[in-house]
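1. This is the structure alone, sequence omitted:
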């Protein structure tokens, strides 16, 4: 198995050393940056990273600004490390394109599970058993190269957003529960008050509606979502 390349951006040196000791034996090659500016430089250079672990509170440039600038040119999966109980950080990070979040302090086994879920999902996208192009109304999705065209315009989706939209389009006209989306895309059961799926769907809707009407993803409150086909 190919060694996975991770970038850890966090200013706590003792914390990053502990994570390296914990994650390296699991087959990860880990680069570390202790400032937002240095982290952004590493994240956008020619080296490919399979995942970025990004702390919110950073010197020189905070994690939100790093994520904002990263998303201008890169769709590398990002796991935000947020303050425990700070819902604003969680929601704001997801709105800006983070793939998932994990509140500090966290159990190292939970971190390992989140990393594995994101990396596994990204590995499955190009080699999905469903290779065929999906065309629904004016949306064309190509799983083989992870591209989405809406009304002739390319959509810039994160890996998580692509996986959610793919699942909804495959099941068009049928209700897909939030728990199914969470388990199949994020790799975990949906917890009470977890708005991760809601925020990712909101981001997808916003990107679709910029180019096409009517709204394609219908919400069934408390249940899930249906991808609507109008033709």
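-> Yes, it's here. None of these values were measured; they are calculated from a predicted model. Numbering: from 1, shown residues only.
2. Going by C-alpha atoms from here, please, whenever you check contacts or count neighbours.
-> Noted.
3. my read is residue 188 is in a strand, agree?
-> No: counting by DSSP: H, G, I helix; E, B strand; the rest coil, residue 188 is not found in a strand; it is coil.
4. In contact with it, which residues are there?
-> Contact analysis of residue 188 by C-alpha atoms under 8 Å, 6 or more residues apart in numbering lists residue 182.
5. Show me how far the helix or strand harbouring residue 21 is from its chain's centre.
-> Assigned by DSSP states H and E, residue 21 belongs to helix 13-23. In terms of C-alpha atoms, centre = their mean, to the nearest Å, the centre of helix 13-23 is set 23 Å apart from its chain centre.
6. Now do the following helix or strand past that helix against helix 13-23, angle only.
-> Downstream of helix 13-23, the first helix or strand assigned by DSSP H and E is strand 28-33. Computed by axes from the mean of the first three to the mean of the last three C-alpha atoms, to 10 degrees, the angle separating strand 28-33 from helix 13-23 equals 170 degrees.
7. ok, the spatially most central residue of the chain - contacts?
-> Among the residues of the chain, the one closest to the centroid is residue 99, at 2.0 Å (C-alpha atoms, centre = their mean). Contacts for residue 99 were tallied using C-alpha under 8 Å, 6+ apart; they are 77, 78, 79, 80, 158, 159, 160.
8. Alongside the first one, take a look at this:
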């Protein structure tokens, strides 16, 4: 896969690059946030390993901006381990979070887990257009509209909405959603599901609609009545 490392520590970069190249990945490096954003546009990575503390533009802002034009999977790299930093990173659209110091092989394993994530076959009945009141989901076009107005969602937000609405009578546990969207080998916790669903609900609510995703306490999520 194409992997972009956005990290200002030469030691961390050298260690990660050696392992990733050995594993067969194509690797580019940026030592500050501004260059990182430029490389996301030109290199079009599938994975971005993104440090939180960066010169010029910090990692959280880089993550926020790249989500506007890239579907790359983002794994945050940081020496901070406070829960607030994790939540902020996830709310900006990050897919995973690794706290320094880490083993390069751990990062490589997480990249592999993302690459093995299950995909929904395009001939599956679940790809058909679905309508819930004024909310319309078009899976093949990866398009969501509220009363005809398109709602801009991140890749993970759309995948969650698509997965839950494809089987509206099923209660989807956090584990089910985590395995479907992030893959069964993902190392993080289930909190990432709640963060992305919270962001999804807010975007649809701001568009004047309702996400129709309701929480089943102690179990997971399902689609509210049509």
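-> Great, that's in hand. Given the structure is predicted, the values throughout are model-derived calculations rather than measurements.
9. mind checking what the residue nearest to the centre of structure 1 lines up with in structure 2?
-> By TM-score structural alignment, residue 99 of structure 1 lines up with residue 95 in structure 2.
10. same thing with residue 171 of structure 1?
-> Matched by TM-score structural alignment, residue 171 of structure 1 corresponds to residue 167 in structure 2.
11. Residue 224 of structure 2 versus that match, what's the distance?
-> Relative to residue 224 of structure 2, residue 167 of structure 2 is positioned 12 Å away (C-alpha to C-alpha, to the nearest Å).
12. quick one: the strands in structure 1?
-> 4-9, 28-33, 51-55, 78-83, 100-104, 134-136, 139-142, 147-150, 153-154, 175-177, 217-220, 224-227 (DSSP state E).
13. Adding mean neighbour count and distance to residue 63 of structure 1, write those strands out as a markdown table.
-> Shown next, in a markdown table, are those (neighbours: other C-alpha atoms under 10 Å; distance: least, C-alpha to C-alpha, whole Å):
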| stretch | mean neighbour count | distance to residue 63 of structure 1 |
| --- | --- | --- |
| strand 4-9 | 21 | 8 |
| strand 28-33 | 18 | 12 |
| strand 51-55 | 24 | 6 |
| strand 78-83 | 23 | 8 |
| strand 100-104 | 19 | 12 |
| strand 134-136 | 16 | 35 |
| strand 139-142 | 19 | 31 |
| strand 147-150 | 19 | 27 |
| strand 153-154 | 16 | 27 |
| strand 175-177 | 17 | 31 |
| strand 217-220 | 16 | 30 |
| strand 224-227 | 20 | 30 |
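14. can you tell me which residues contact the equivalent of residue 216 of structure 1 over in structure 2?
-> Under the alignment (TM-score structural alignment), residue 216 of structure 1 pairs with residue 212 in structure 2. Contacts for residue 212 of structure 2 (C-alpha under 8 Å, 6+ apart) come out as 132, 223, 224, 225.
15. Map residue 73 of structure 2 across to structure 1 for me.
-> Residue 73 of structure 2 maps onto residue 77 in structure 1, by TM-score structural alignment.
16. what's the neighbour count on residue 120 of structure 1?
-> 14 (other C-alpha atoms under 10 Å).
17. Next, find the distance separating residue 11 of structure 1 from residue 20 of structure 1.
-> Distance from residue 11 of structure 1 to residue 20 of structure 1, by C-alpha to C-alpha: 14 Å.
18. actually residue 107 of structure 1, not the one I typed
-> From residue 107 of structure 1 to residue 20 of structure 1 the distance is 15 Å (C-alpha to C-alpha).
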